[in-house]
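Trainee: Output the structure for:
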Amino acid sequence: MSITSYAQNFEDVMLWRALGHIEPGRYVDIGAQDPIVDSVSLAFHERGWRGVHVEPTPHYAQLLREQRVGDVVIQAAVGENSSVLRFFEIPGTGISTADAAIAEQHRQRGFDIHEITVPCIALSAVFEAAGEGEIHWLKIDVEGFERHVLSGWGASSVRPWIVVVESTLPLTQIEDYGDWESILIGYGYSFAYFDGLNRYYVATAHAELKAAFRSPPNVFDRFLLSGTSSSPFHSLIEARYNERCVQASAEADLKVADANRNVEQLIAQIAALEHARNEAEHNAESRMQLLSQQADMFRQEAEARRNELAQRDQFFAEQLRANQAGCEELFTAYAQTSENERARLESTILGAIGELAARDEELANHLSALREQSDRESAMLAHIDSLQRSREAFEGEVTESALARSEDIDNLQHKLAATQDELASIRTAWSWVATSPFRRIFGRRQSR
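Mentor: As a prediction, this is how the structure comes out:
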């Protein structure tokens, strides 16, 4: 996995080569300075690592608080014990120091020195502030105050896996580690690598990490340069960046000029639109006055129409009440007439029923008489049949007598036919009499 290097001398590249397999890790940065420029910890922070920054300069401590979310920032110097000490700040540089002799050398070189008083804590207190868990690397960049920092380790059992200490005199290539290296070795560390500015030490418990320091940073580390470091080899990147900024600024100026012309055109268009809007508002105001007059006229007409409709409604209401009274009278008269007619019809029907009952009784009596007569006729016919049979039996004997009495027989036959005709007439009359009451009722209804 590649990283972006922000450090001054590729310290982050070397540490990432040794510790990049740890996810996530922890660090302690003594003399952290800027959160971006020459930062050793930023590449790790971008990969999820978290840690402690110790920085006595108020300006840089505030920047660290603002830009390193999740990290602990201690605004103090680190020394042999907890106290207050004089600190010599050189604004805009990374060479501020707590060593008065070195500060004087910088003053003689023309640097502006600001002497301030800052709190001082021991390195053991920094380890305690880091909390429990492994610390994977410790970086110390204190401009000649290294021995005091390491002397504050004390009895702490914390052992960062790798310790990086700036080991040359400020602004020189002169190595200066003789008065403090023995302290590190006494805590169980052995020298692993010198990069021309810093010395790298590996804890005895993690001696396998020394293999990562057999060669300097190279193409196989696959890192990218941020262009923010103060080292000279970043200057070309910075120059190219500045050139691009100039080009971008020129392009931006052209765009701003075009935008200004567009703005002027838009202002002219807005002025024309404002004029058109004023005319439209004037026309609208005249139109509104005309519409208001028409609305007043329509309201007056509507009011007159409403009064007229109210009068008509009142007239129709009175007519409706009168019609309702007439309808009630007609309904009452109709109800009375209907009642009288119903009574008359009931009386008529009852009389017809009585008449029909009497007629039915009469017809029943007549029918009984007809039945008796029919019985007699039947008996007569039976007697005639008997006589006829007797005649046939004694035909031979009485032929002469029968011939003599043929006239009598013919008369009897005539009487029989007359009797049968009379019987048919009686039956027809009975049928007429039986249906006469109904024919009367139907005849009366049709006449009505």
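
Trainee: can we go C-alpha only for contacts and neighbour counts from here?
Mentor: Will do.

Trainee: Spell out for me which residue occupies the centre of this protein.
Mentor: Residue closest to the average C-alpha location in the chain (CA atoms, centre = their mean): Val69, at 34.7 Å.

Trainee: How many residues are close by Tyr187?
Mentor: Using other CA atoms under 10 Å, Tyr187 has 18 other residues around it.

Trainee: Give me the distance between it and Leu150.
Mentor: Here Tyr187 is placed at a distance of 10 Å from Leu150 (CA to CA, to the nearest Å).

Trainee: Can you give me the end-to-end span of stretch 178-189?
Mentor: End-to-end for stretch 178-189, by CA to CA: 15 Å.

Trainee: I'd like the structure of this one too, to check against the first:
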Amino acid sequence: MKILNKIRNSVSKRLNPQNTRYYGLNALDQKLEPYLDFDNGSFVELGANDGVTQSNTYYFEKERGWQGVLIEPAPHNFLKCFSLRGSRSKVFCNACVEFGFPDRLIEMVYANLMSVSVGQELDLADRSEHLKNAQLHMKETEVSFSFGAVARPLNEILIEAEAPSRVNLLSLDVEGAELNVLKGIDHDRFRFDFMLIECRDLDRLQGFLGTVGYKLETALNQQDYLFRNNR
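Mentor: Next comes the predicted model:
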């Protein structure tokens, strides 16, 4: 009976897509689905926030049975994320950095979905302007503040999480620190079928990803790009 219900639900979603709830900003998860249209997949999401708001992976976990790794540096959002998604996926409270990052902690400025790091070179034209714009999108009950996040290369977290060596999706939205994160992965040990990356300097990102075996698949909007494993 459970199997029949799963089949009915799956068929219903395909026949009635208007009844399916997506969560990603600008329907990014809905745009991803044609590339990842299967159940029981795996993901890694950085910039996980509370695990639901503007999440690119919550739909896949909730509706398609996926599991994965969620990483969020702000402690209060980490706790929300753990509460909402920790029963199925592994949740970490860290900021991901490149291999060889010298410090245990990295300074972060909280700005909800637009929080940024201070101790890294970022792909942002103007950090101060970015934070000023972030204020416009924060709730009246929120304030911006600085805090120290525990810095770890993503590779270290993947090993601790016992992630598979082949992951179906990496979702990377870290407000300009994308290259720093990518430089903290052993790309021979861990591969991703697809990488969804928010970036502001596509040439620079493509240049690096080309050296580790990924090619641009498509642009899902003006700042979010999908890369495919080319090995």
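
Trainee: The residue in structure 1 that Ile71 of structure 2 lines up against: neighbouring residues, count only.
Mentor: Following TM-score structural alignment, the counterpart assigned to Ile71 of structure 2 within structure 1 is Val54. Here the number of neighbours of Val54 of structure 1 (other CA under 10 Å) works out to 24.

Trainee: do the same with Asn9 of structure 1
Mentor: A total of 20 residues lie near Asn9 of structure 1 under the criterion other CA under 10 Å.

Trainee: Equivalent analysis for Ile30 of structure 1, please.
Mentor: Other residues within reach of Ile30 of structure 1, judged by other CA under 10 Å, total 24.

Trainee: tell me the contacts of the equivalent of it over in structure 2?
Mentor: In structure 2, the position corresponding to Ile30 of structure 1 is occupied by Leu46, as judged by TM-score structural alignment. By CA atoms under 8 Å, 6 or more residues apart in numbering, Leu46 of structure 2 lies in contact with 70-72, 171-174.

Trainee: circling back: the residue nearest to the centre of structure 1 sits in which helix or strand?
Mentor: Using DSSP states H and E, Val69 of structure 1 is not contained in any helix or strand.

Trainee: Okay, buried residues for stretch 81-94 of structure 2 please.
Mentor: Within stretch 81-94 of structure 2, the residues scored as buried using 16 or more other CA atoms under 10 Å are 81-82, 85-86, 89-94.

Trainee: Wasn't Glu132 of structure 1 part of a helix?
Mentor: No - when classified by DSSP: H, G, I helix; E, B strand; the rest coil, Glu132 of structure 1 is found to be coil rather than part of a helix.

Trainee: Helices along structure 2, start to end?
Mentor: Assigned by DSSP state H, structure 2 shows helices spanning 2-15, 28-32, 58-64, 75-85, 127-135, 154-160, 178-182, 202-211.

Trainee: I misspoke; the intended subject was the stretch 301-448 of structure 1.
Mentor: Counting by DSSP state H, counting those that start in this stretch, the stretch 301-448 of structure 1 has helices at residues 395-404, 406-447.

Trainee: closest to Gly110 of structure 1 out of those helices?
Mentor: Shortest separation from Gly110 of structure 1 across these is recorded for helix 406-447, at 147.5 Å, computed as CA to CA.

Trainee: Let me know the angle separating that closest one from helix 395-404.
Mentor: Helix 406-447 of structure 1 runs at 70 degrees relative to helix 395-404, counting by axes from the mean of the first three to the mean of the last three CA atoms, to 10 degrees.
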